[in-house]
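[1] Below: sequence and its predicted model.
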Amino acid sequence: LINGYNPFGMNNLSVWAWMFLFGHLIWATGFMFLISWRGYWQELIETLVWAHERTPLANLIRWRDKPVALSIVQARLVGLAHFSVGYILTYAAFVIASTSGKFA
């Protein structure tokens, strides 16, 4: 995967290098959901809402509902789904890229 891009340009491994990076991003997002506590996400949502309400465009649309954080069970479910999908994509990209040179 390291050789997906080299000084001479890209090769047939570049697709798998990008898939590995994308899978790792999904996995890391899931990991954040799994290990973080509920208050972190509530604070993040409220900060984003506060920032959007301060922009000139936000005056056109007013928030009717106050956003609330996910429950602990919901956050764990989202985290588990992201963690599993990210693991599968990361592992698949690694296995395919590491063995593609042997069969090509």
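    Everything's here; your move.
[2] rest of the way, CA atoms for contacts and neighbours
    Fine.
[3] OK, contacts around I88?
    With contact set as Cα atoms under 8 Å, 6 or more residues apart in numbering, I88 has these partners: G23.
[4] Could you tell me how far the residue nearest to L13 when sequence neighbours are not counted is located from S36?
    Among residues not flanking L13 along the chain, G4 sits closest, at 4.5 Å (Cα to Cα, 6 or more residues apart in numbering). Relative to S36, G4 is positioned 33 Å away (Cα to Cα, to the nearest Å).
[5] Put this next to the first one:
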Amino acid sequence: MEQAWEIAGSLAAYPALADLLGERHRIIANDWQSAGLQALVARLLRRALDLLARVDFSPAALRADLRGERKAPAYLYSASELFDRAADLMAESATLVHENERRWRMFRARVRELQSE
């Protein structure tokens, strides 16, 4: 995205694209933000799996836990919170990517126009 950002800056030299430079930079910003969200999603999912690994899911162990300290439900609840947040962030990421579709169509159409001249 650093490279895309630099290239988009160099497009300022082309007056025919001046009105779409904001769109091009918005595409890059959305992609950058989406990538950051995906990295956070990965961290949340790994941590949720770490929490689930602390639970012995054998029937005997779960019964013993229910009769005792009840740690399994606490780990399951915390893992579900992390999965829930990861799902929310995935939806935010998908929205950012979806917002780029119209912007890309506009930008590509202009570039094709200029190439055919």
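    Done, it's in. In this text the structure is predicted, and so the values were computed from the model without any measurement.
[6] just to revisit the earlier point, can you tell me how far the residue nearest to L13 of the first structure is from T99 of the first structure?
    On the measure of Cα to Cα, G4 of the first structure and T99 of the first structure end up 13 Å apart.
[7] of the two, who's got more company?
    Counted by other Cα atoms under 10 Å, G4 of the first structure and T99 do not tie: G4 has more neighbours, with 16 against 10.
[8] Next up, the contacts around the most far-flung residue of the second structure relative to its centre.
    Centroid-distance maximum for the second structure: R67 at 40.5 Å, with Cα atoms, centre = their mean. Listed by Cα under 8 Å, 6+ apart, the contact set of R67 of the second structure is empty.
[9] hey, where'd the helices end up in the first structure?
    14-35, 38-53, 72-103 (DSSP state H).
[10] Tell me which of those helices sits most buried.
    Of the helices of the first structure, the one with the most neighbours on average (mean count of other Cα atoms under 10 Å) is helix 14-35, at a mean of 19.
[11] okay, that helix sits on what stretch of the second structure?
    Under TM-score structural alignment, helix 14-35 of the first structure corresponds to residues 21-42 of the second structure.
[12] after superposition, how close is that stretch to the first structure?
    Compared with the first structure after fitting, stretch 21-42 of the second structure deviates on average by 1.7 Å (mean Cα distance after the TM-score superposition for the first structure).
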